[in-house]
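*Asks:* The sequence and its predicted three-dimensional model are supplied below.
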Amino acid sequence: MEIKPISCPLCLKPHFEGVDALRSTLVSVATSHLSCPVCSETLLGLDKLTIHLFSHINNVGVSKSNPQEIVHEEINNSIDSISKSCEKTEETCQKIVDNIDTMSKMEEDIIRCDICNFSFY
């Protein structure tokens, strides 16, 4: 049986022989010292490099110079978006419940014949 190589989710190169090889490589990269390609500053791990790269972005719409503030704002925006989505879902669910209640009340008003099962409204 031929073992199909596993692709890296970052570079998409299929050269890992198994899940453990991919895992150990990702852990190694995520926790190693990485050099910023813009300013050559050395940072520990992908997460720190990602946050550091925000300091190199010249975005007119962003007034904050602190990368952590930018990340914090993006997280808050995502949370707000999810909250709005949940509110819409709750409104939709409430409408469904209201419709079910209305239908239930209508069914209570229906009189059925015990002999022929005909419904009278």
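*Replies:* That came through, no problem.
*Asks:* Could you use CA atoms for every contact and neighbour count after this?
*Replies:* Fine.
*Asks:* This protein: strands as residue ranges?
*Replies:* Ranges of strands in the chain, per DSSP state E, are 33-35, 42-44, 111-112, 119-120.
*Asks:* mind checking which of the ones you listed is nearest Ile79?
*Replies:* Relative to Ile79, the nearest member of the strands of the chain by CA to CA is strand 42-44, separated by 27.4 Å.
*Asks:* structure B:
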Amino acid sequence: MLPRHIANQLKEGNSVKAGEFEVCTILFSDVVTFTSICAACEPIHIVHLLNSMYSKFDRLTSIHDIYKVETIGDAYMVVGGVPIPTGSHAHRVANFALGMRIAAREVLNPVTGQPIQVRVMNQAN
């Protein structure tokens, strides 16, 4: 999950210094009722749910030119304005958040058959 230019520098054997970004926007999301969904169905259904949902979200990161930082379970984290600073970072992340809520509707809860709902939290600095 390293930015491409950092990964390329490391592949070439170069050392990479940590960067500092004064302004960026961070988004965290999770699946509403994820714990109950996990308790009520087989693990393979959870794998399929997350794979389907995260594939859609990953495509949106390219469209909105934001950086995916991490996924842990049902948590998905992105940042705008990093690793390439941009003044439109908050706007890009807000549009990504709207897109992810729409994309999540295409993924069905394996227990209820209803569309998945995602909760979005963000922080701009």
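*Replies:* Sure thing, it's come through. Because the structure is a prediction, the values reported are computed rather than measured.
*Asks:* Quick check: TM-score for this pair?
*Replies:* The TM-score (TM-score structural alignment, normalised by the length of structure 1) is 0.22; 48 aligned residues with a CA RMSD of 4.8 Å.
*Asks:* circling back: same list, the strands of structure 1, but as CSV with mean neighbour count please.
*Replies:* Below are the strands of structure 1 laid out as CSV (neighbours: other CA atoms under 10 Å):
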stretch, mean neighbour count
strand 33-35, 16
strand 42-44, 15
strand 111-112, 12
strand 119-120, 10
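*Asks:* Tabulate the ones you listed (a markdown table), appending distance to Thr92 of structure 1.
*Replies:* As requested, the strands of structure 1 are exported to a markdown table (distance: least, CA to CA, whole Å):
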| stretch | distance to Thr92 of structure 1 |
| --- | --- |
| strand 33-35 | 47 |
| strand 42-44 | 46 |
| strand 111-112 | 31 |
| strand 119-120 | 31 |
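*Asks:* nearest to Glu74 of structure 1, of those strands?
*Replies:* Using CA to CA, the strands of structure 1 put strand 42-44 closest to Glu74 of structure 1, at 21.8 Å.
*Asks:* Tell me where structure 2 has helices.
*Replies:* With DSSP state H as the definition, structure 2 shows helices at residue ranges 4-11, 34-40, 43-64, 89-104.
*Asks:* Show me what the longest helix seen in structure 1 is packed against.
*Replies:* As assigned by DSSP H, the longest helix anywhere in structure 1 is helix 67-109. On a contact count with 3 or more CA pairs under 8 Å, 6 or more residues apart in numbering; DSSP states H and E, helix 67-109 of structure 1 meets helix 46-53.
*Asks:* Give the buried residues for the helix it packs on.
*Replies:* For helix 46-53 of structure 1, a neighbour-count test (16 or more other CA atoms under 10 Å) marks Leu46, Leu49, His52 as buried.
*Asks:* Chain neighbours aside, what residue packs nearest to the first one?
*Replies:* Put plainly, it is Leu46 of structure 1. Leaving aside its sequence neighbours, Leu46 of structure 1 sits nearest to Ala30 (CA to CA, 6 or more residues apart in numbering; 5.1 Å).
*Asks:* okay, the angle between the longest helix of structure 1 and helix 46-53?
*Replies:* Orientation of helix 67-109 of structure 1 against helix 46-53 (axes from the mean of the first three to the mean of the last three CA atoms, to 10 degrees) gives an angle of 110 degrees.
*Asks:* before we move on, the earlier item: you'd agree the residue nearest to Leu46 of structure 1 is up against Leu49?
*Replies:* No: Ala30 of structure 1 is not in contact with Leu49 according to CA atoms under 8 Å; the separation is 9.8 Å.
*Asks:* so which of the helices of structure 2 is the most packed in?
*Replies:* Here the criterion is mean neighbour count by mean count of other CA atoms under 10 Å, and of the helices of structure 2 the winner is helix 89-104, at a mean of 19.
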